[in-house]
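In: fold the following and give me the result.
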Amino acid sequence: MAFTINDLQDLTRLLATRPEWLSEVRRLVLTEELLSLPDIVRSLAEAQRRTEQRLEELAEAQRRTEQRLEELAEAQRRTEETVRRLVNQMAEVRGDTLEIKFRDKAHAYFGRWLRRARVVPFIELEEQLESKLTDDELVELSLTDILVHGRPRLALGADEVWLAVEVSSVVDANDVSRAQQRAALLRRAGLRAVPVAVGARIIPQARSLAETLNVALMRDGADEGWERAYQAATQN
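Out: Coordinates of the predicted model:
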């Protein structure tokens, strides 16, 4: 028999007094899927909570990884900087060693170019140059690695010349430029001067610039461009 309105009201009042019947009524009225919906929602909520927790853990792990990578990058930068300093220091030591070698054996190395080749300390020239160069120019000239004096072997009776020598373990364009500039200062002061750059190795850019600026080169006892550099210096 179908329920009437009164019957439904009676049922409502009855369920209000017997709440334990509600679950059975739900089971009869609702589908299994609807009945399980609260559990599904709770499971989804728990899964969402776990997912969010995992995402937070992953984010924290990523943050730590990024921090570690930054620390490693900084450590690598410091290591590279230390290596560069050591390389520069070693280059300076090799350069200083070469300078001492060429200074102590100037006649052996530069004797092929000059008769009676000898190293002259800048202090012996300073008074002679003071009236012809500015203070800044004198300071610049005093920084020349080696000043060598002698008579060229290219021609008998040739006038004495000076060599403005720059020494470096690896001769680069800067060494060539310095030699040219310092020889030019000597010529400005009235002295015949030839620019020279010497070292254990000469990079291609330095060799190319030396040809342009008429700077003589020497490496392991072998020389390049001496005649060209001498002719250019004595024609000015």
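In: make it CA atoms for all contacts and neighbour counts henceforth
Out: OK.
In: need the single longest helix in this protein, by residues.
Out: helix 32-104 (DSSP state H).
In: other residues contacting the next helix or strand after it?
Out: Scanning forward in sequence from helix 32-104 by DSSP states H and E, the next helix or strand is helix 106-110. Contacts to helix 106-110, defined as Cα atoms under 8 Å, 6 or more residues apart in numbering, come from residues 102, 116-119, 148, 221.
In: need the next SSE after helix 106-110, C-terminal direction.
Out: Per DSSP H and E, the helix or strand that comes after helix 106-110 is strand 114-119.
In: elements contacting that next one?
Out: For strand 114-119, the packing partners by 3 or more Cα pairs under 8 Å, 6 or more residues apart in numbering; DSSP states H and E come out as helix 106-110, strand 146-152.
In: just say which of these is most tucked in.
Out: Among those, strand 146-152 has the highest mean neighbour count (mean count of other Cα atoms under 10 Å), at a mean of 22.
In: angle of that one against helix 32-104?
Out: If you take axes from the mean of the first three to the mean of the last three Cα atoms, to 10 degrees, strand 146-152 sits at 40 degrees to helix 32-104.
In: just checking, what packs against the helix or strand just after strand 146-152?
Out: Under the assignment DSSP H and E, the closest C-terminal helix or strand after strand 146-152 is strand 161-171. In terms of contacts (3+ Cα pairs under 8 Å, 6+ apart), strand 161-171 is packed against helix 32-104, strand 146-152, helix 173-188, strand 193-202.
In: if you compare the ones you listed, which one is most tucked away?
Out: Mean neighbour counts for the helices and strands packed on strand 161-171 (mean count of other Cα under 10 Å) peak at strand 193-202, with a mean of 25.
In: residues contacting it, please?
Out: 95, 98, 161-172, 175-176, 179-180, 182-184, 186-187, 214-220, 229-230, 233-234.
In: can I get the helices and strands packed on strand 161-171 in TSV including distance to Arg112?
Out: Listed next are the helices and strands packed on strand 161-171 as TSV, based on distance: least, Cα to Cα, whole Å:
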stretch	distance to Arg112
helix 32-104	13
strand 146-152	9
helix 173-188	19
strand 193-202	14
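In: between the ones you listed, which gets nearest to Ser131?
Out: Comparison of those against Ser131 by Cα to Cα identifies helix 173-188 as nearest, at 11.3 Å.
In: just checking, what packs against the closest one?
Out: By 3+ Cα pairs under 8 Å, 6+ apart, helix 173-188 packs against helix 135-142, strand 161-171, strand 193-202, helix 204-213.
In: do that again at 10 Å, thanks
Out: helix 123-130, helix 135-142, strand 161-171, strand 193-202, helix 204-213, strand 216-219, helix 226-235 (3 or more Cα pairs under 10 Å, 6 or more residues apart in numbering; DSSP states H and E).
In: tell me which of those lies nearest to Met90.
Out: Using Cα to Cα, the nearest of those to Met90 is strand 161-171, at 9.4 Å.
In: let's compare: structure for the following, please.
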Amino acid sequence: MAYSVADVEGFLRVLRENPEWRDAVPREVLGEELLSLPDLVRQNSEDIRALKEVVRQNSEDIRELHALVRQNSEDIRDLVRVTQRHETWLTKIDGRLESAEGRLSETRWRERFSGRFGGLVRRARLVSPRDLELFEDADDHERITEAEADAVRRLDILIEGTRKRGTREEVLLAVEVSNTIDRKDMSRVSARAATLRKVGYNAIPVLAGARMDASLKAEAERAGIEVVLTPGDILEFDPLTGAPIQLPADDDE
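Out: Prediction:
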């Protein structure tokens, strides 16, 4: 059916005369879905604004998280530096304690040499490398190396006496003192006693200390090394000052 311009103008005139009909026309022409489109657009706009706010808040949270991570990383680096300083300090303290324990132990063995080594020799007397003429002469005439001579001079204790068991011959005890005796002590004392034997002394290697593994002790004795242990010499030290806090009494005192 064809409509003329007059029909349209008439239709518009009717709408102007009856404004209550105007809302009905869009519903008939466009349908409810198209009519609801503006509301949907407005709702979408609100949702987009809300989403932008969430994104903005998330961005702030992420920035705060980054700042927190940076701060934590700095704190961790500071903690690592402090820990490293403490480890260095503890290493130094440990070295000082070991050194102090060694000096105290050597002093106790030297002061009580007669009783402690009485099971090995009679008429025990302390000597120094300077007292050993054969040794000094061999060093002067280079019959031993400089390293061998220096090693003998680093012996903790030298004791002359008459062997208590067997032939009762004159012997020289070459003594290494260590609170915890290990394989290195065995090697050192064997080599140093061998040097003394090379220059003419009846030198016996001796290991003196507070602790030694039983199997290592048996190995040392098989190698001809005398072992003298005094477990009461195990000392305790103040971890801060390094001073001994316990000095157990010896049986030979």
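In: that older thread, switch the helices and strands packed on strand 114-119 of structure 1 over to CSV; also include distance to Ser131 of structure 1.
Out: As requested, these are exported to CSV (distance: least, Cα to Cα, whole Å):
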stretch, distance to Ser131 of structure 1
helix 106-110, 29
strand 146-152, 19
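In: any idea which of the ones you listed gets closest to Val87 of structure 1?
Out: strand 146-152 (23.8 Å).
In: the closest one vs structure 2, mean deviation?
Out: Following the fit onto structure 2, the mean deviation recorded for strand 146-152 of structure 1 is 1.2 Å by mean Cα distance after the TM-score superposition for structure 1.
In: for that strand, grab the matching residue range in structure 2.
Out: Mapping strand 146-152 of structure 1 onto structure 2 (TM-score structural alignment) gives residues 157-163.
In: who's in contact with that stretch?
Out: 106-107, 109-110, 113-114, 117-129, 131-132, 152, 168-177, 202-204, 206, 208 (Cα atoms under 10 Å, 6 or more residues apart in numbering).
In: report the distance from that stretch to the chain centre.
Out: With Cα atoms, centre = their mean, to the nearest Å as the basis, stretch 157-163 of structure 2 stands 42 Å off its chain's centre.
In: surely Glu136 of structure 2 touches Gly200?
Out: No. Using Cα atoms under 10 Å, Glu136 of structure 2 is not in contact with Gly200, being 11.4 Å away.
In: those two: which is more packed in?
Out: Glu136 (16 against 12; other Cα atoms under 10 Å).
In: what do we get in structure 1 for that one?
Out: By TM-score structural alignment, Glu136 of structure 2 lines up with Glu127.
In: next: Asp61 of structure 2.
Out: For Asp61 of structure 2, the residue aligned by TM-score structural alignment is Arg54.
In: now do Arg49 of structure 2
Out: Per TM-score structural alignment, Arg49 of structure 2 is aligned with Arg42.
In: which helices and strands sit right next to the host helix or strand of Thr12 of structure 1?
Out: Using DSSP H and E, Thr12 of structure 1 maps to helix 5-17. Packing contacts for helix 5-17 of structure 1, counted by 3+ Cα pairs under 10 Å, 6+ apart, involve helix 22-29.
In: which secondary structure elements does the helix it packs on contact?
Out: When contacts are defined as 3+ Cα pairs under 10 Å, 6+ apart, helix 22-29 of structure 1 sits against helix 5-17, helix 32-104.
In: right, so of those helices, which gets closest to Leu209 of structure 1?
Out: Of the helices and strands packed on helix 22-29 of structure 1, nearest to Leu209 of structure 1 by Cα to Cα is helix 32-104, at 20.4 Å.
In: and Leu72 of structure 1, what's its match in structure 2?
Out: Aligned partner of Leu72 of structure 1 by TM-score structural alignment: Leu79.
In: now swap in Leu191 of structure 1 and tell me
Out: Using TM-score structural alignment, Leu191 of structure 1 pairs with Tyr201 in structure 2.
In: need the contact list for Arg187 of structure 1.
Out: Arg187 of structure 1 touches 162, 181, 193-194, 233-234, 236, counting by Cα under 10 Å, 6+ apart.
In: check the residues you listed and tell me the two furthest apart.
Out: Pairwise distances across these (Cα to Cα) peak at 15.6 Å, for the pair Gln181 and Thr234.
In: over in structure 1, tell me which residue corresponds to Thr145 of structure 2.
Out: Alignment note: Thr145 of structure 2 maps to Thr134 in structure 1; criterion TM-score structural alignment.
In: rewinding a little: the helices and strands packed on strand 114-119 of structure 1: which one's closest to Leu86 of structure 1?
Out: Nearest of those (Cα to Cα): strand 146-152, 25.4 Å.
In: quick one: the closest one to helix 135-142, angle?
Out: 80 degrees.
In: in structure 2, which residue is closest to the centre?
Out: By Cα atoms, centre = their mean, structure 2 has its centre lying nearest to Glu87, at 6.5 Å.
In: show me what contacts it?
Out: 81, 93.
In: separation between Val177 of structure 2 and Ala193 of structure 2?
Out: Applying Cα to Cα, to the nearest Å, the value for Val177 of structure 2 to Ala193 of structure 2 is 14 Å.
In: nope, Ala208 of structure 2 is what I meant
Out: 14 Å.
In: and for Ile181 of structure 2?
Out: 17 Å.
In: repeat for Gly119 of structure 2
Out: Taking Cα to Cα, one finds Gly119 of structure 2 at 19 Å from Ala193 of structure 2.
In: now Leu12 of structure 2
Out: 131 Å.
In: same question for Glu226 of structure 2.
Out: Counting by Cα to Cα - Glu226 of structure 2 and Ala193 of structure 2 are separated by 12 Å.
In: ok, now Val80 of structure 2?
Out: In terms of Cα to Cα, Val80 of structure 2 sits 48 Å off from Ala193 of structure 2.
In: the helices and strands packed on strand 114-119 of structure 1: which one's closest to Asn6 of structure 1?
Out: Using Cα to Cα, those put strand 146-152 closest to Asn6 of structure 1, at 123.6 Å.
In: what is the orientation angle of the closest one with strand 193-202?
Out: Interaxial angle, strand 146-152 of structure 1 versus strand 193-202 (the same axes, to 10 degrees): 120 degrees.
In: now the angle from strand 146-152 of structure 1 to helix 123-130?
Out: Angle, strand 146-152 of structure 1 to helix 123-130, by the same axes, to 10 degrees: 80 degrees.
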